[in-house]
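Chemist: no sequence for this one, just the structure:
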């Protein structure tokens, strides 16, 4: 595993996640994303004239959704994409990390809902990906963004990162991928140790 490349790791994670039931995949993904939500929740700046939710409230509702409670997923998604869009335009690297975290959370919420959700006015009418489109599945596209965000870096495509080592820390992103692989693999191992002999559909 130590010599596994970034894109190979994404493929391995995709295979492991594919052995989990949909609900387990979502729970795993929320678990590896959860440490980033605190930085989003701390942001209380008003980003629009008439927000339905504040950013801290949106994160609170996101956590409730992850716990299986009923929430207005459209309102939560709209506020998260608003944070992602507004903060992505800031030159402060810390705000970019907040943006990436918010976009990852919004993309997770889309997976939970299983449908297109209401988005901020700045993205309306655009079929814009909230997360980089390079990984093999919706699950690993979020994982790809998380690897860079969890290592406190602005996102780089892995091939660009190889060619521009002075601009980013690819080994740090790989370490985060490895950590997420271990977290997801533990859930997969527990499922089989409980007596399941084949992946759930």
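Modeler: Looks like it arrived, so ask away. It should be emphasised that the depicted structure is a prediction, and the values quoted were computed from it without experimental measurement. Residues are numbered from 1 along each chain as shown.

Chemist: hey, let's count contacts and neighbours off CA atoms from now on
Modeler: Fine.

Chemist: the most centrally placed residue in the chain: helix or strand, and which one exactly?
Modeler: In the chain, the residue lying closest to the centroid (C-alpha atoms, centre = their mean) is residue 104, at 3.1 Å. Assigned by DSSP states H and E, residue 104 belongs to helix 93-113.

Chemist: mind checking how far that helix is from the chain centre?
Modeler: In this view, helix 93-113 has its centroid 6 Å away from the chain centroid, taken as C-alpha atoms, centre = their mean, to the nearest Å.

Chemist: and the next helix or strand past it?
Modeler: Heading towards the C-terminus - elements assigned by DSSP H and E - helix 93-113 is followed by helix 138-150.

Chemist: residue 178 against residue 11, yeah?
Modeler: No. Residue 178 lies out of contact with residue 11 (C-alpha atoms under 8 Å); the separation is 11.9 Å.

Chemist: for residue 85, what are its contacts?
Modeler: By C-alpha atoms under 8 Å, 6 or more residues apart in numbering, residue 85 lies in contact with 99, 122.

Chemist: swap in 10 Å and give it another go.
Modeler: Listed by C-alpha atoms under 10 Å, 6 or more residues apart in numbering, the contact set of residue 85 reads 47, 79, 96, 99-100, 102-103, 120-123, 130.

Chemist: check residue 47 too.
Modeler: 54-55, 79, 82-83, 85-87.

Chemist: still on that earlier bit, quick one: which of residue 178 and residue 11 has more around it?
Modeler: residue 178 (20 against 16; other C-alpha atoms under 10 Å).

Chemist: and the helices in this protein?
Modeler: 6-18, 22-33, 37-41, 55-66, 73-88, 93-113, 138-150, 158-163, 170-193 (DSSP state H).

Chemist: and here is the other one:
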């Protein structure tokens, strides 16, 4: 699939993921998200007046959850969505990438828990998801976000990126998507 378009790759990944059971999907996604967690863990800035966890504690919590150890997934999810929200409002593209990493990890945690989890109070009650809704399933929506995040870019819909190459590096995101496709399907 080296000459496949971005949307074709997403479709192939979605088709393959549809054959995996939920536990295999969660394990596969964690392997794609885990390298991004080190960068999120470095952020120790207080983001709210009454944090339940620090960001490094939340990252340690998600790692514990991935290992099957007991953890307060609601508290971890809440801190990750707080990081995602606060950093997404920053003009620095690097902080957007951290935001996207936190949102991808929070969405993964929802898949692991199999239920809605507590979010930052600013997102409570909103139907808006943590991840872009353009891919066909939650699995591929996370993969879509990861393609941009792993290539160090602020997320852009692939059609928008195609129309605005001066703002987005679609080939870099497609390259990441191809690498993830290989990792997922092998």
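Modeler: Everything's here; your move. These figures come from a predicted structure and were not determined experimentally.

Chemist: mind checking the TM-score on these two?
Modeler: Overall, the chain-to-chain superposition scores 0.98 on the TM-score scale (TM-score structural alignment, normalised by the length of the second structure); 186 aligned residues with a C-alpha RMSD of 0.7 Å.

Chemist: just to revisit the earlier point, just give me the closest of the contacts of residue 47 of the first structure to residue 141 of the first structure.
Modeler: residue 85 (18.0 Å; C-alpha to C-alpha).

Chemist: from residue 103 of the second structure, how far off is the alignment partner in the second structure of that closest one?
Modeler: When the second structure is aligned by TM-score structural alignment, residue 85 of the first structure is paired with residue 85. Distance, residue 85 of the second structure to residue 103 of the second structure, using C-alpha to C-alpha, to the nearest Å: 8 Å.

Chemist: which residues do these two both contact?
Modeler: Contacts common to residue 85 of the second structure and residue 103, judged by C-alpha under 10 Å, 6+ apart, are residue 130.

Chemist: contacts for stretch 49-56 of the second structure next, please.
Modeler: Stretch 49-56 of the second structure is contacted from outside by 37-48, 58-62, 75-76, 78-80, 82-83, 102, 120, using C-alpha under 10 Å, 6+ apart.

Chemist: quick check: buried residues in it?
Modeler: 53-56 (16 or more other C-alpha atoms under 10 Å).

Chemist: and for stretch 118-135 of the first structure?
Modeler: So for stretch 118-135 of the first structure, counting by 16+ other C-alpha under 10 Å, buried means 118-120, 123, 130-133, 135.

Chemist: mind giving me TSV with the residues you listed and columns for distance to residue 154 of the first structure?
Modeler: Below are those laid out as TSV (distance: C-alpha to C-alpha, whole Å):
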residue	distance to residue 154 of the first structure
118	26
119	23
120	22
123	21
130	14
131	12
132	12
133	16
135	17
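
Chemist: one step back: from the contacts of stretch 49-56 of the second structure, which would you call buried?
Modeler: 37, 40-41, 58-62, 75-76, 78-80, 82-83, 102, 120.

Chemist: coming back round to it: farthest pair in the contacts of residue 85 of the first structure?
Modeler: 96 and 121 (19.6 Å).

Chemist: and the closest residue to residue 28 of the second structure other than its chain neighbours, how many residues sit next to it?
Modeler: Nearest residue to residue 28 of the second structure, sequence neighbours excluded (C-alpha to C-alpha, 6 or more residues apart in numbering): residue 184, at 6.6 Å. Using other C-alpha under 10 Å, the number of residues around residue 184 of the second structure comes to 16.

Chemist: for residue 12 of the second structure, see how far away residue 184 of the second structure is.
Modeler: Residue 184 of the second structure is 10 Å from residue 12 of the second structure, by C-alpha to C-alpha.

Chemist: ditto for residue 170 of the second structure
Modeler: From residue 170 of the second structure to residue 12 of the second structure the distance is 18 Å (C-alpha to C-alpha).

Chemist: what do you get for residue 60 of the second structure?
Modeler: Residue 60 of the second structure is 32 Å from residue 12 of the second structure, by C-alpha to C-alpha.

Chemist: okay but residue 112 of the first structure is in contact with residue 71, surely?
Modeler: No. Residue 112 of the first structure lies out of contact with residue 71 (C-alpha atoms under 10 Å); the separation is 11.7 Å.

Chemist: which ones are touching residue 139 of the first structure?
Modeler: Residues in contact with residue 139 of the first structure (C-alpha under 10 Å, 6+ apart) are 10, 13-14, 17-18, 25-26, 29, 107-108, 111.
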